[in-house]
Structure formats: structure tokens, C-alpha cells
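Asker: below is the sequence, then the predicted model.
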Amino acid sequence: MSKLFAYERRTKISEYLNEHQRATVRELCHLLNVTPATLRADLDFLVSEGHIERTHGGAMMKANGRTEYKFATRQLINSDQKISIANEAVKMIYPGQCILLDSSSTIFELAKILARMSIQATVITNGIYSAMELSNNKLLTVVLIGGVVQSGSPVIEGKFGSSILCQFDIDTMFTSATGFTYEDGLTDFNVYEVDLKKLMAKFSRNVVALLDSSKMGKSSNNTFVSAKQIDTIITDQSLEQPLMEKLLNDKVNVIVAK
């Protein structure tokens, strides 16, 4: 393995612990091909960011099962898959449309692509980074939903500015989630953002979910869109047959990004 930068190592540690829940220093040193001293420095950083907990001889996910990464960290996780999915999603945007973008890191990849396109459209979002990126395209009318900004977060939360949604004829909402199961639908941790996402879905004719394969089969504690409310799912791997059959029965279109 070639030498990794610090942020690449920490992303791999986060992904490994997300999958395995816990690991020893020896396991992670072998995974990253680094010394224990380097590994401990990476673990200390992730602890300071609130991502993980240290254990005797290793590390584990937070005891409550909740891992909310800072936005910059979330951008790095499964970034290739997110970009491929976003490239498929942008094919669904046409001139003259009014669309909604949530504040997820996957949707931010879609915003970056859209910002470079020669297309006239109206984009409503609660993602500060997405709004800033899209504002560079003079052909786009960008509407930022008002609300509460938490410290260190590029996300607008709450329903304070949601009244603006009823003033637009919204074609499609593009959204992602912490997890997706057929039983629970699209779920997320943040109850305040979930409340806003419910309203965003309510005012949209179509809901398109951009979900990399790591989100499949996982569920958080707050549902904002049921499986039957979704019009299209774009993902990076074929879905398991039982899930695929249920979605097709509900007339949910599934696209696998190349």
C-alpha cells in the first residue's frame, strides 16, 4: 500500500469502524500499514472530532451507535460512489425545472456538477455549501431556506423558513439519508433536519434518493420519506432481489450508477 495522507487514513479508520464497530490498534496498523504511534495520533484526532471512542488497545464506534461526521469528513467517505451517483442524478434535471436539494454530502456532489452546467433552473436548498457552489452559475436561481445554523455545520435546520416551499411549483426533491430499509424508508439522525425534509418531500412531485450501497439495510431513528413515497433510487450496486421486488411492486425506479 502506498503511503496515505492523514485525512485518507482517518477516513479508512472511520469506514472500517462503521462496518466492524470496533478494532484493535494492531488491526488498524495492519490495515493502514502505519506504526502504532501514527495510528494513535489518528485515533486521538477522531476522538477529538467526536467520531469514535477509545478502548483498551483500540477503538470503537460511539456507544449510542450514532456517528455524525463533520461535513468535510462525510465528503471523503465513499466519495467515488457519491460522484458516480450524482452523475446519474444530474441527467434527471432539465431546463426550466424547480428542484429541491437537501444538505447531504451526496447531494453536494450533485450541486457541484450542476454548478458547471449550462442550464437555467431554480434550485431550493437548505445546504449552505450547495447554495454557495450553485451561486457561481448565473443561469441558476438559488433559494436558500432560512432557519437555524448549528455551530460548525453547513446545514440549515428547523421549519422557520419552510413557508417558502409553498411559493414554488417544485418538480423534484433530490435527497440522501443516513440509512434506507424498505420497512423504515429514508432515515436520518437529526430530528430538526428530518422535520424539514418531510416538508420538502411533501411539496415535491417526485422524490429521488441518492444512496450509496453503504446506506442500504441501515436504519436510524427518524423516518422522513417512506419507501412508497420514493419515485427513484440511484445507487452504486445492484440491490438484493427481495428488496428489488418490493420496490418494483411499488413502482419505484431503481438506477445503478456505473
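Answerer: Arrived safely, thanks for sending. Residues are numbered from 1 along each chain as shown.

Asker: going by C-alpha atoms from here, please, whenever you check contacts or count neighbours.
Answerer: Fine.

Asker: tell me the SS of Ile234?
Answerer: Counting by DSSP: H, G, I helix; E, B strand; the rest coil, the backbone at Ile234 sits in strand.

Asker: confirm for me that it is in contact with Ala209.
Answerer: Yes - with contact defined as Cα atoms under 8 Å, Ile234 reaches Ala209; the gap is 6.2 Å.

Asker: for Gly146, which residues are in contact?
Answerer: 126, 156, 160-162 (Cα atoms under 8 Å, 6 or more residues apart in numbering).

Asker: try it against this one:
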Amino acid sequence: MRRAEIRRILRTQRSATVEELCSLLKASPATIRRDLAALEENAEIERSHGGAVVPLLRSAEQNFAQRESRDAAEKQAIAAAILPLIEAGSTLFLNDGSTVMAIAKAIVEAGIEVFVATPAVNVAAKLAESDAVTACLLGGFVRQSSLATSGPFAEAMAAQINADLAIISPDALHPERGITFINAEDAALARRMAAQSRDVTVAATSAKLLSVARVGSIPLTAVSRLVLGCHIQDVPQAIAECGAEILAVRSLPE
């Protein structure tokens, strides 16, 4: 977890000193230097005098790193709450996004044996780091803005998979409009994933609640569970009464 956080910090701000990392991560200089040495050995960072930098990222990677840094604690709490819902040997759908990446990292760190189908190139690459995970990348046209595939090829592949659980992170969540997306192809693929799954879990940070994006996807009546990045008392009443199980992760022990 600490090395993953170092990677996130460096991708967000490009460089950091050992002293900065010690302060942010509450670790000793010796521990941080060992972490940096291990990351450099894996060619993930480059050491600099007194710290480290990351190689220049492509714009899509830089944008994703910035999205990962927003509401990072919520996303990690959401991932921790979802992990017990995943049974060993099960088949999952994951869509794309920074919340989904947090879930993928939790799966890898837990070493759960699972089959995961996803349109996200970066999520599939992260899942492939675990020998216990079979990562299936849904084929299609790769959008640079999201680092994910989309379109009829991705939907056709998803239609051939029978999943136990679809974990979907939307662009917005509204009690009447359901889960919605900015991109029509993302909405269509999420709809297909839900249709192919016995159970549908929606993961959303608090910033997405009571908002509506451009394209409708799945009504809340088709969702089994909402995992929300807020305190239980902060869940809007209309969402709490939608009929889905509510897991408000900020009510979990810190």
C-alpha cells in the first residue's frame, strides 16, 4: 500500500523528496529509501538527488493520475468495503475509472482467485500483476481520455460472459435517473454488464450523488447494492429509499 501511494504521489506531482514522502506517509527515511529503490528496480520511477521523479507521462496517464488523487480516501474505503463481496472463484465485471482502479488494486493485494472482465486497459494491466487473477480485456476502440475500450466489439464480448457480480462506477448517481454516464458507449457497456450479471454493485464517491450525467444507463431498481463514499447519515433520503442495500463506507472504522 505504501509503495502504491508513493507511485500515486509521484504521478500527481511528478517529483518528491524523501523528506516530503516521509511526512506524507509517516515513514522513516530508511523505509522510504528502500521503497524508492524497489520502485526504481521495477522501472516505475527514477531516483533523483534527495528524492525521486517519474518519467514524463502521456497526457491520458497524467489525467488519470490526477483523477486518482481526487477523493482518494473515499475510493480506498469503497474498495475495502467491496472486497468482502467478492467470492474466490467468481466471475466479475469491472468498468473503468479511478474508483475501479482502487478496487483492482485491492483485489491484487488480497490475492483473490477471480476472473475479471474489464474494458479498462490500465485496470487489466494492474489485475495481471496477480497470478491469482485471470484478467480479460474487452476488445474495442481505445479512448485516450479514459484508457478504456468501448463500442460494439466490447459489448459483443461482454455479452458472451456470464458474471456473478458486476461492479460499476458511474459518472453520476440519481434516485430517479439511476446511474448515468457522460459517454453513450460507457452507458451501453455498463448496461450490458449489468444484464449479464447475477448481482450488480454500484460504487460512487459522494461527489457523484444526486447528479445526472448526459446518458442514462441502469435504473436503481436493477441494482442490488450501492457502495457510497460518505457517512450513513449523509446518504440522501431518496437514495436510501431506492430499495438497494446501502453500504456507506465512511461509517466503517477508520
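Answerer: Received it, and whenever you're ready, just let me know what you need. Note that the structure is predicted; figures quoted are calculated from it, not measured.

Asker: show me which of the contacts of Gly146 of structure 1 are buried.
Answerer: 126, 156, 161-162 (16 or more other Cα atoms under 10 Å).

Asker: which element, helix or strand, includes Glu20 of structure 2?
Answerer: Using DSSP states H and E, Glu20 of structure 2 maps to helix 18-25.

Asker: inside strands: which ones of the contacts of Gly146 of structure 1?
Answerer: The strands, defined by DSSP state E, take in Ile156 from the contacts of Gly146 of structure 1.

Asker: now the most centrally placed residue in structure 2: which helix or strand?
Answerer: Geometric centre of structure 2, nearest residue: Val100, 1.6 Å, by Cα atoms, centre = their mean. Val100 of structure 2 is located in helix 98-110, with elements delineated by DSSP H and E.

Asker: which residues does that helix contact?
Answerer: 64, 67-68, 75-76, 78-80, 82-83, 94, 122-123, 126-127, 129-130, 133, 168-169, 203-204.

Asker: looking at the residues you listed, which are in helices?
Answerer: 64, 67-68, 75-76, 78-80, 82, 122-123, 126-127 (DSSP state H).

Asker: what would the residues you listed look like in TSV with neighbour count and distance to Leu21 of structure 2?
Answerer: Shown next, in TSV, are those (neighbours: other Cα atoms under 10 Å; distance: Cα to Cα, whole Å):
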residue	neighbour count	distance to Leu21 of structure 2
Phe64	19	21
Arg67	15	20
Glu68	22	18
Lys75	26	21
Gln76	20	19
Ile78	26	24
Ala79	24	24
Ala80	17	24
Ile82	21	29
Asn122	20	25
Val123	27	25
Lys126	16	23
Leu127	27	26
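
Asker: between all of the residues you listed, which two are separated the most?
Answerer: Farthest pair in these (Cα to Cα) is Phe64 and Ile82. Separation: 21.6 Å.

Asker: tell me the residues of structure 2 aligned with stretch 203-218 of structure 1.
Answerer: Using TM-score structural alignment, stretch 203-218 of structure 1 lines up with residues 196-211 of structure 2.

Asker: what do we get in structure 1 for Ala222 of structure 2?
Answerer: That one, Ala222 of structure 2, aligns with Gln229 by TM-score structural alignment.

Asker: and the strands in the stretch 101-250 of structure 1, which stretches?
Answerer: With DSSP state E, counting those that start in this stretch, the ranges of strands along the stretch 101-250 of structure 1 come out as 121-125, 140-144, 148-149, 156-157, 170-175, 179-181, 185-188, 204-210, 222-225, 232-235.

Asker: comparing those strands, which comes out most buried?
Answerer: Comparing the strands of the stretch 101-250 of structure 1 by mean neighbour count (mean count of other Cα atoms under 10 Å), strand 156-157 ranks first with a mean of 25.

Asker: in structure 2, what residues pair with it?
Answerer: By TM-score structural alignment, strand 156-157 of structure 1 lines up with residues 149-150 in structure 2.
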